[in-house]
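[1] what's the 3D shape of this:
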Amino acid sequence: MRVLVAEDHRLLAETIGTGLRREGMAVDVVTDGGEALHRLAATAYDVLVLDRGLPVVSGDDVCRQVGARGLPARVLMLTAAGTLTDRVAGLDLGADDYLTKPFDFPELVARVRALGRRSVAPVPPVLRIGDVELDPARRTITRSGRPVPLTAKEFTLLAYLMARPGRVVSTEELLDHVWDEAANPFTTTVKTTLGRLRAKLGPPPIITTIREGGYRAG
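    So this is what the prediction gives:
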């Protein structure tokens, strides 16, 4: 899942970004509304975590532009104002969800994940390929009924491929949706992560490398 965090309080923005990355999400961070609109125009984000009080371009105007331009990002609006009137106003602007500061981080993660699921085509509640089962909601993966311990990034990578069984997924697509802008496209980060993932899953392999194409699950 690709997430953009637009929050003018730099420490809070970086804290949110770091926490979401630990959950396996690809996260970019900006601190003003103008930069948020620039990033949104260049990248198809799944979720936008948006502070209402942004400088340069307000969060309200960013939210309006997301709707007016038909951008794919689902909007989770953050604000220090927590009255019912404020929440209704935020939703009327086109936000998909609303969270008042201060908030509990697990709730933020849950809301971002819920919006991320709404931004893509529905997938089965449990993904299966052969004897491998992946439960996105419970964040569990088993093979032949035995748990397979994966890092957050390995889990996200496997979930992305298993949700597209039989389709060749390019390295560029994986970098766009599983990693964030900090990932160097000229490194072997995708290949290396897939190597660790295959080793943990064991034989027979469920992920095939397609020469000059990418990777296919199934």
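[2] C-alpha only now, for contacts and for neighbours.
    OK.
[3] and the helices in this structure, which stretches?
    Ranges of helices in the chain, per DSSP state H, are 10-22, 33-42, 59-68, 84-92, 105-118, 152-162, 171-177, 189-201.
[4] which one of those helices lies nearest to residue 76?
    Closest to residue 76 of those, according to Cα to Cα: helix 105-118, at 7.3 Å.
[5] how far away from the center of its chain is the closest one?
    On the basis of Cα atoms, centre = their mean, to the nearest Å, helix 105-118 sits 9 Å off its chain's mean C-alpha point.
[6] flag every buried residue along that helix.
    108-109, 111-113, 115-117 (16 or more other Cα atoms under 10 Å).
[7] tell me what that helix is packed against?
    For helix 105-118, the elements it packs on are strand 47-51, strand 74-79, judged by 3 or more Cα pairs under 8 Å, 6 or more residues apart in numbering; DSSP states H and E.
[8] please provide the structure for the following sequence as well, for comparison with the first:
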Amino acid sequence: MSVVPHILVVDDHKEIRESVKRFLERSGMRATCAKDAREADERLSTGHFDLLVLDVMMPGESGLSLCRRLSVERDLPILMLTALGEETDRITGLETGADDYLAKPFNPRELLARIKAILRRSRQMEKHAGDFAGKRIRFGHLVFDVDKHVLVDEANNEIRLTSSDFKLLIILLKRTRLVLSREQLLEFTAGRSAGPLDRTIDNQISRLRRKIEVDVLRPKIIKTVRNEGYCLAVNIEVLE
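    Okay, the predicted model is just below:
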């Protein structure tokens, strides 16, 4: 991560992206703007960024589509901006690999707090993942190649993980057999507290289960512990 975080702001509304850029720069960060997915790709091809602030609704390729593509192509934290009340967009954004979301209209201080939390967690995650650097981890019927962010099943099929999938799995692997509450998991992954109706972690767990469970309706790897949270319910083996 850069000493001074460099943020890419992608929004088709010039006033929003320029005001966010000015606010982030006044707050000690670097910021670059793009008006759509095509321009974002150009910026990403020529510069290094620590986080992407991405609007859902844009002309051309949507923010959700860009988020899905980037989550596979690169390890870049993404904060989605959604229309107020558009719960479907928020859930879909998390399912496509976003690390967090913020509803419009938003308070710039809240945006800054969310960005700082994601960056802080990304630094911590680099440290946690570093404990497994260069390793492959066997759990259940899968082998996890940490450096490649890839799972390999018994038929040798590869399953790529998004940035948020990777963070959540690392957290669970580091605490195998321990029950972690939704609040703990949200703090670990996004660095913020859960609201009363916040389903972020449930949605992320569901997405990860679709990639690692043989039967998502009867999960055996990530167990739900009623009224408590979630648990990685299998042993792990670190391979050479």
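[9] rewinding a little: with distance to residue 214 of the first structure added, can I get the helices of the first structure in TSV?
    Below are the helices of the first structure laid out as TSV (distance: least, Cα to Cα, whole Å):
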stretch	distance to residue 214 of the first structure
helix 10-22	24
helix 33-42	23
helix 59-68	31
helix 84-92	40
helix 105-118	24
helix 152-162	11
helix 171-177	6
helix 189-201	10
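[10] OK, contacts around the equivalent of residue 78 of the first structure over in the second structure?
    The alignment partner of residue 78 of the first structure in the second structure, by TM-score structural alignment, is residue 81. Counting by Cα atoms under 8 Å, 6 or more residues apart in numbering, residue 81 of the second structure makes contact with 53-56, 101-104.
[11] which PyMOL command selects the buried ones in those residues?
    Selection command for PyMOL covering only the buried members of the contacts of residue 81 of the second structure, criterion 16+ other Cα under 10 Å:
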select buried, resi 53+54+55+56+101+102+103
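[12] ok, the contacts of residue 81 of the second structure in the first structure: which stay?
    Retained in the first structure (both residues aligned by TM-score structural alignment, their matches' Cα atoms under 8 Å) from those: 53-56, 101-104.
[13] will you turn these into JSON lines that also has distance to residue 207 of the second structure?
    Converted to JSON lines, these look like this (distance: Cα to Cα, whole Å):
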{"residue": "53", "distance to residue 207 of the second structure": "22"}
{"residue": "54", "distance to residue 207 of the second structure": "20"}
{"residue": "55", "distance to residue 207 of the second structure": "21"}
{"residue": "56", "distance to residue 207 of the second structure": "19"}
{"residue": "101", "distance to residue 207 of the second structure": "16"}
{"residue": "102", "distance to residue 207 of the second structure": "20"}
{"residue": "103", "distance to residue 207 of the second structure": "21"}
{"residue": "104", "distance to residue 207 of the second structure": "25"}
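[14] burial measure for the spatially closest residue to residue 208 of the first structure that is not a sequence neighbour, as a count.
    Once flanking residues are discounted, residue 208 of the first structure sits nearest to residue 216: 5.2 Å by Cα to Cα, 6 or more residues apart in numbering. By the criterion of other Cα atoms under 10 Å, residue 216 of the first structure has 19 neighbours.
[15] wait, residue 216 of the first structure touches residue 161, no?
    Yes - counting by Cα atoms under 8 Å, residue 216 of the first structure touches residue 161, with 6.8 Å between them.
[16] circling back to that earlier point, chain neighbours aside, what residue packs nearest to the match of residue 78 of the first structure?
    Spatial nearest neighbour of residue 81 of the second structure, excluding adjacent residues (Cα to Cα, 6+ apart): residue 55 at 4.6 Å.
[17] what does the one you found align to in the first structure?
    By TM-score structural alignment, residue 55 of the second structure lines up with residue 51.
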